[in-house]
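[1] when you get a sec, could you give me coordinates for this:
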Amino acid sequence: MSSEETINPIALRDSLFTVLVRCVRILKAESVYLLYLSFLYLFPKSFYCIAYPTRRNFLNAEHPFPDKYQSDTLLPLAFTSLTFIFSHLGFIHYTLGLWSITYTLHRGRPVKLISALFNSVFVSFFPILGCVIVSIPNMVSLFNLVYSGQNLFKVIRGIEKSKMDMLDVIILLCSIQLHLELNLTPSIVVIESRGLVESMKKSSSLMKGNKMLGFMLLSIFGTCSLILGLFSAWILEMQLSLTGDLSRGGWWRMVTFQYLVQIVILSVLFMLVLLFNTVSNTVLYHYCIKAQRNDGEEQAE
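    Have a look, this model is predicted:
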């Protein structure tokens, strides 16, 4: 953070409290419809992230297929192809959820699909899709923090060795800065119907002086995502200890009803984190707009 963006700790605390309280009020007022949108659009990607270690372990299992399907190339290729397709479908679902939730919060009413389709979806959806695609490699995104939690569990348990070096640290710091610059881009795309590049520029302008507040929000939701990643890896290890070595057959014994319930519960929790994060971005957008307007009035006086 630059020196010109330093903020009084008390003011930062009050700003953070204001944003979070506003988010809670919005979630209470529109809880039913927002949950409906979340289960429809955010849950598939949430489940994909939480269940990622489980899917990887299936590759090491002995499957009850004919020998010709047990080759070292066909099964991984099929798995990789299905994973690729499902991952991108999940991001399309996530994009629709991001757009519909932000649209609902801005309009103050549920999305009317037909009118929204002709009025703004073609203007907003594709720029916001571009925004999501650009943010996929971002190491500080909530999805990648779930993966980081799953990998961190392996490091803690000694299953894998830590491979963090100076380049990883530099990439992480640059990613945090990039996230704080472009955090408001999706909200600007939907609310103001701007193009992707123009929205990115305005997001950078609005976040000046508010990066610490954005960092605090990122820390809250990022910590929750990291913890959920740790829990998902822990649940998988507990299940593997009960089912034994999957490479010797019996992979179906791993997918028990109890295990599926645990995975679904963690997926729902991560879905709620994504929902809260989306709402907070919209609230933060209005907060920054108001702060910028107040600064302009003070300079005019």
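[2] C-alpha only now, for contacts and for neighbours.
    Fine.
[3] find the helix or strand that residue 89 is a member of.
    Secondary structure assignment for residue 89, by DSSP states H and E: helix 74-107.
[4] just how off-centre is that helix within its chain?
    How far helix 74-107 lies from its chain's middle: 11 Å, per CA atoms, centre = their mean, to the nearest Å.
[5] next, count neighbours for residue 113.
    11 (other CA atoms under 10 Å).
[6] so how far is residue 130 from it?
    21 Å (CA to CA, to the nearest Å).
[7] and if you look at residue 92?
    11 Å.
[8] what does residue 225 give?
    Residue 225 is 23 Å from residue 130, by CA to CA.
[9] same question, residue 266
    Taking CA to CA, one finds residue 266 at 28 Å from residue 130.
[10] who has more neighbours, these two?
    Legend: neighbour count by other CA under 10 Å for residue 266 and residue 130, higher for residue 266 (20 against 15).
[11] where's that one, which helix or strand?
    If you go by DSSP H and E, residue 266 is part of helix 257-300.
[12] relative orientation of that helix and helix 74-107 in degrees?
    Orientation check (axes from the mean of the first three to the mean of the last three CA atoms, to 10 degrees): helix 257-300 against helix 74-107 gives 40 degrees.
[13] this one next, for a side-by-side:
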Amino acid sequence: MSAPLQGPPLGFWGVLTEAKRIINAHPRHFLALSTFLILSLSFSLIGYHALHRGLLRSLVTTTDILLWQSFQSNNINTNLLFFSLVYSFFVFLFSLCAIATITYSVFHGFYGQPIKFLSTIRSILTSFLPLLGTVVVSQVIVCLISLVFGGFSFLVLRGVELLGVEIEYSSPYFIGFSAVFLLAFLFVLVNLQVNWTLLSVIVVVEFNWGLTALKRSVDLIKGMKEVALSSLLFLVIFTGISVWTNSVSSIGSNNEGKNWGLVVQIVVASTLLMLLLLHKTASNAVLYVYCKVINGKLAQEIAEEFTYISLPFDDGKVPHVVSIIHE
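    The predicted structure follows:
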């Protein structure tokens, strides 16, 4: 049986600290990955509303409103739909590539193995399709659960109407029922996300995908759900605040001329979100190793090999040693 790790505590900040330590050991490598794969994603997420508004204003000013009002409306809707689809496609594409490369790098860096940029990029070839298939399977499950909740609510409301009870949608009873139902639905979704925290790491490291990877993640995360939940809440809250703040700023900005203050704010927020996404993905890889040790999933001979793990630092810095005690 494996006891807790000596050194940083096995909590959210302990896992994040280990992830940060690995990133600092290879700063140029992770900076390159973040710049090519994450910065564009975080910038698009933060600046989406500003870009959306700018595109809309551009379309409106270049169309003759008086003579081509009907054509203008259709043209705007078509272009905005195309812009949204392209945006979503690149967000999804870069997300999978970022997850694959960062997870690969952190996992090898955790064991003190050399990390090369080209080999990391090549890992996308073996991880992209399994990640894509796993995402599709997980989203199908989420959609099925949503349909179950939606169908149940419809049957309840329909049954009440068949009993001759008139439903007042503004009544406190209906609002209370809707709130309880929504909270139950959110609880199920959050619980799924927590159980699937290690999903991407399992796909990249173990080459499992689909339902096998889903079951593996649920099994490994036992005993570390609080850490996974804290990591998820930290990401959601920070991202939500950043997106909301920049959305409000873009709405209240001056439509005439260039608002350099808003541009600087978007760049700063995008950089912070990029660092957050980088550390979140890295912490998942670290959490994966901790979960394997804590739950006794490592073979005894492999676990003994990990008794001392040296994390090499650049420029001759003193390596950090993680000690794992076995009982």
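[14] how about the secondary structure of the equivalent of residue 45 of structure 2 over in structure 1?
    Counting by TM-score structural alignment, residue 45 of structure 2 lines up with residue 49 in structure 1. Classification of residue 49 of structure 1 by DSSP: H, G, I helix; E, B strand; the rest coil places it in helix.
[15] run the chain-centre distance for the helix holding residue 266 of structure 1.
    The chain centre lies 10 Å from the centre of helix 257-300 of structure 1; the measure is CA atoms, centre = their mean.
[16] is it fair to say residue 322 of structure 2 lies in a helix?
    No: Residue 322 of structure 2 is assigned strand when assessed by three-state DSSP, not a helix.
[17] all helices for the stretch 51-200 of structure 2, in order.
    Using DSSP state H, counting those that start in this stretch, the helices assigned to the stretch 51-200 of structure 2 run over residues 69-110, 117-162, 172-195, 199-206.
[18] buried deepest among these, which one?
    Most buried of these, by mean neighbour count (mean count of other CA atoms under 10 Å): helix 199-206, with a mean of 24.
[19] report all helices and strands that it contacts.
    Identification of packing neighbours for helix 199-206 of structure 2 by 3 or more CA pairs under 8 Å, 6 or more residues apart in numbering; DSSP states H and E yields helix 69-110, helix 117-162, helix 211-220, helix 260-294.
[20] mean shift between it and structure 1?
    Mean deviation of helix 199-206 of structure 2 relative to structure 1 after superposition (mean CA distance after the TM-score superposition for structure 1): 0.8 Å.
[21] now that helix and helix 260-294, what's the angle there?
    Using the same axes, to 10 degrees, the direction of helix 199-206 of structure 2 lies 60 degrees away from that of helix 260-294.
[22] picking that back up, what is the burial count for the match of residue 45 of structure 2?
    If you count neighbours by other CA under 10 Å, residue 49 of structure 1 ends up with 23.
[23] then residue 266 of structure 2?
    By other CA under 10 Å, the burial measure for residue 266 of structure 2, its neighbour count, is 27.
[24] ok, now which ones touch the counterpart of it in structure 1?
    Superposed on structure 1 with TM-score structural alignment, residue 266 of structure 2 falls opposite residue 263. Counting by CA atoms under 8 Å, 6 or more residues apart in numbering, residue 263 of structure 1 makes contact with 47, 50, 51, 232.
[25] state the distance from the first one to residue 233 of structure 1.
    Here the distance between residue 47 of structure 1 and residue 233 of structure 1 works out to 13 Å (CA to CA).
[26] comparing these two, which residue is more hemmed in?
    More crowded of residue 47 of structure 1 and residue 233, by other CA under 10 Å: residue 233, with 24 against 19.
[27] where's the more buried one, which helix or strand?
    Going by DSSP H and E, residue 233 of structure 1 is part of helix 211-243.
[28] that helix - contacts with which helices or strands?
    Looks like helix 211-243 of structure 1 contacts helix 9-29, helix 43-50, helix 52-58, helix 142-156, helix 166-182, helix 257-300 (3+ CA pairs under 8 Å, 6+ apart).
[29] tell me the contacts of the residue nearest in space to the middle of structure 2?
    Residue closest to the mean C-alpha point of structure 2, counted by CA atoms, centre = their mean, is residue 277 at 7.0 Å. Residues near residue 277 of structure 2 by CA under 8 Å, 6+ apart: 38, 235.
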